[in-house]
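Engineer: I would like to see how this sequence folds:
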Amino acid sequence: MSGILDTVNQRTQLVGQNRLELLTFRLMTKQRYGINVFKVKEVLQCPPLTTVPKLHPLVKGMAHIRGLTFSVIDMSLATGGPPIPDPENRFMIISEFNRTTQGFLVGAVERIVNMHWEKILPPPDGSGKENFLTAVTDIDDELVEILDVEKILNRISPVNEEISEDILSQKTEVTDEETENTEIILIADDSSVARRQVRRTVESLGFEVMQAEDGGDALRQLKGIADNEHIINRLALVISDIEMPEMDGYTLTTEIRKDTRLKDLHVVLHSSLSGVFNEAMVQRVGADSFIPKFDPDELSAAILQVVKARREKNDK
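Structural biologist: Have a look, this model is predicted:
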């Protein structure tokens, strides 16, 4: 166990070719779960927690670690299980999602497994819309569930999804209400919550949306369009998550740049991996920009800028 705790921070700096490292853990049952090490800042025994009035029922308490105070979420309760008893004898995974830091109280932490994204599969049919899974995989002939942490966090502290009036006022500089807006934007994200947030933003700006649940699905859709028409005439840009089953956003971007029919598409990587992302990786895979999740104004401004440049180029 000490090896896991000592090396998590170092491993978060690793970026592979369509690979990831999963930190596996258990809650209050034999079921195994996994979280991408890129999102893990630290793993430690849960410290004494402070309770404050009117905490959300899924929040066990507040932790104060090295000058940082954050909420600690009971991951068993959050996924519909029994509460985790005796927190101070359990483990806490400190993680960064969507620009915020939080602790996840878990029953036990196991080990780190290096895997290929192709072995990470979407949840099976019939799992229902109310589940908290973004993916599943097999480790040592045992099913491992990868949780939709964004969905859990949105239950506790819903993200503001409204675009400000200031940004909406800029929309008139880009769009013309007297003409039809034909721009289509492809959204690729395995989280249903994230897809809905981005879709609402795009549609609020007056543009059409195509959706994909992972990088492989997105690439198939793009190639399908390119088989029948010049894709730049149809698609304004691609907004892609980084962590996705089958094919991650890094690899999707690389594949887009390798295909002569797709290579000129504008690609925005939009991910909660903000804590470990760097400009060198954007340049390495050929993405045009990176935007950390989720700020509707920041995303809207980026979309409007791309569409405006696209229209100015077409008008020349």
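
Engineer: contacts, neighbours, all on C-alpha from now
Structural biologist: Noted.

Engineer: Give me the neighbour count for residue 78.
Structural biologist: 21 (other CA atoms under 10 Å).

Engineer: scratch that, residue 119
Structural biologist: 16.

Engineer: Touching, it and residue 244? I think so.
Structural biologist: No - using CA atoms under 8 Å, residue 119 makes no contact with residue 244, being 11.0 Å away.

Engineer: Please identify the helix or strand for residue 23.
Structural biologist: strand 19-26 (DSSP states H and E).

Engineer: Check whether residue 103 really touches residue 93, as I assumed.
Structural biologist: Yes - taking contacts as CA under 8 Å, residue 103 lies within contact range of residue 93: 5.5 Å.

Engineer: who's more crowded, those two?
Structural biologist: residue 103 (28 against 25).

Engineer: which ones are touching that one?
Structural biologist: Residue 103 makes contact with 63, 70-73, 92-95 under the criterion CA atoms under 8 Å, 6 or more residues apart in numbering.

Engineer: filter the residues you listed to the buried ones?
Structural biologist: Neighbour counting with 16 or more other CA atoms under 10 Å marks 63, 71-73, 92-95 as buried within those.

Engineer: Which of these fall within strands?
Structural biologist: Per DSSP state E, strands hold the following members of the buried ones among the contacts of residue 103: 63, 71-73, 92-95.

Engineer: To compare with the earlier structure, here is another sequence to fold:
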Amino acid sequence: MVKLKEGQGMAGVMDSVNQRTQLVGQNRLELLLFRLDSKQLYGINVFKVKEVLQCPKLTIMPKSSPVVRGVANIRGGTIPILDLSMATGRSGLSDLSSAFVIITEYNTKVQGFLVRSVERIVNMNWEEIHPPPKGTGRDHYLTAVTHLDQQLVEIIDVEKILAEVAPISEVISAGVIDVETQGKAVTKHVLIVDDSSVARKQVTRCLQSVGVEVTALNDGRQALEFLRKLADEGKRPEDEFIMLISDIEMPEMDGYTLTAEIRADSRMQKLHILLHTSLSGVFNQAMVKKVGADDFLAKFRPDDLASRVVERIKVSDEG
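Structural biologist: Presented below is the predicted three-dimensional model:
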């Protein structure tokens, strides 16, 4: 039996994005809670979820990753269905007839995640979401954890899973960086913030191909403390870094709140901020404007990201 908010049927699991955008910018999020084959609770940001439904008929895809249990025809589109249990190193779900699929959108791609059961939606603050405990191993699949009713809720690093099932090319196309800009890049420094280890590595490798130096941090609070320390030492962040590239969804403090905090501090408000996220939807453009970021880019497009960095190298060189 699927447990949801009172008076909320399966068809009503998802409210319209418009009703949820009020949470964004307040360091808040809503998590859809689900289970795989154990008692462990997992959570996924509702903004990533398009729909929840009983597992439909799956068509097996030859030569695909074992994690992809098949494809399903949903609302006229063919969507790959990934077994989240198998993707995180456990055995796959056995009885699919009683399983559910969470249809999600990450990095502008739509896929379904096969889960045992869907519980309910909870409204939380990013300050209650913490990085995974140290010592969970280098290959762990968690990007964050939180507690709810004295139960641990694990938030899976979906970007890591997707990168393993369908690796994204990190190669920058010829012509994106000219020789002159690459020569100037070596004296430039970029600060990046992302809670996903896979995303941090993707962005770092892309920027290193451009030629800039990279400092990578894990969440918004860590980044804010780092920038405040620089300012306390009398340094101007905009002189130290040509730009900050920040994820939006992060434990402790999200990218919107980080941007608003930077803009509220006269010592660092001139730092160029690019929000870089796997969240899709037009609401992001409005939020970027509202919190005072300079730019917004959907993950992960190496050419687009490299182009933004190249622009900043040229602007900073003129300055």
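
Engineer: Based on its surroundings, how many neighbours for whatever residue of the first structure lines up with residue 202 of the second structure?
Structural biologist: When the first structure is aligned by TM-score structural alignment, residue 202 of the second structure is paired with residue 197. The number of residues packed near residue 197 of the first structure is 19, by other CA under 10 Å.

Engineer: Quick check: which element contains the alignment partner in the first structure of residue 270 of the second structure?
Structural biologist: Residue pairing (TM-score structural alignment): residue 270 of the second structure is matched to residue 264 of the first structure. Under DSSP H and E, no helix or strand contains residue 264 of the first structure.

Engineer: Check the one 5 residues further on too.
Structural biologist: When secondary structure is defined using DSSP H and E, the element that contains residue 269 of the first structure is strand 267-271.

Engineer: ok, then the element right after that strand?
Structural biologist: helix 279-285.

Engineer: what packs against that following helix?
Structural biologist: Contact partners of helix 279-285 of the first structure among helices and strands, from 3 or more CA pairs under 8 Å, 6 or more residues apart in numbering; DSSP states H and E: helix 249-258.

Engineer: can you give me how far the helix it packs on is from the chain middle?
Structural biologist: 17 Å (CA atoms, centre = their mean, to the nearest Å).

Engineer: Pull out the buried residues from that helix.
Structural biologist: For helix 249-258 of the first structure, by 16+ other CA under 10 Å, it's 249-257.

Engineer: those helices in the stretch 101-250 of the second structure, which residues are they?
Structural biologist: In the stretch 101-250 of the second structure, the segments counted as helices under DSSP state H, counting those that start in this stretch are 158-165, 179-185, 197-210, 220-232, 237-240.

Engineer: Tabulate the ones you listed in CSV, adding columns for distance to residue 66 of the second structure.
Structural biologist: As requested, the helices of the stretch 101-250 of the second structure are exported to CSV (distance: least, CA to CA, whole Å):
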stretch, distance to residue 66 of the second structure
helix 158-165, 9
helix 179-185, 41
helix 197-210, 21
helix 220-232, 35
helix 237-240, 46
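
Engineer: and the longest helix for the first structure?
Structural biologist: helix 296-315 (DSSP state H).

Engineer: Pull out the buried residues from that helix.
Structural biologist: By 16+ other CA under 10 Å, the buried positions in helix 296-315 of the first structure come out as 296-297, 299-300, 302-304, 307-308, 310.

Engineer: Cool, thanks, signing off.
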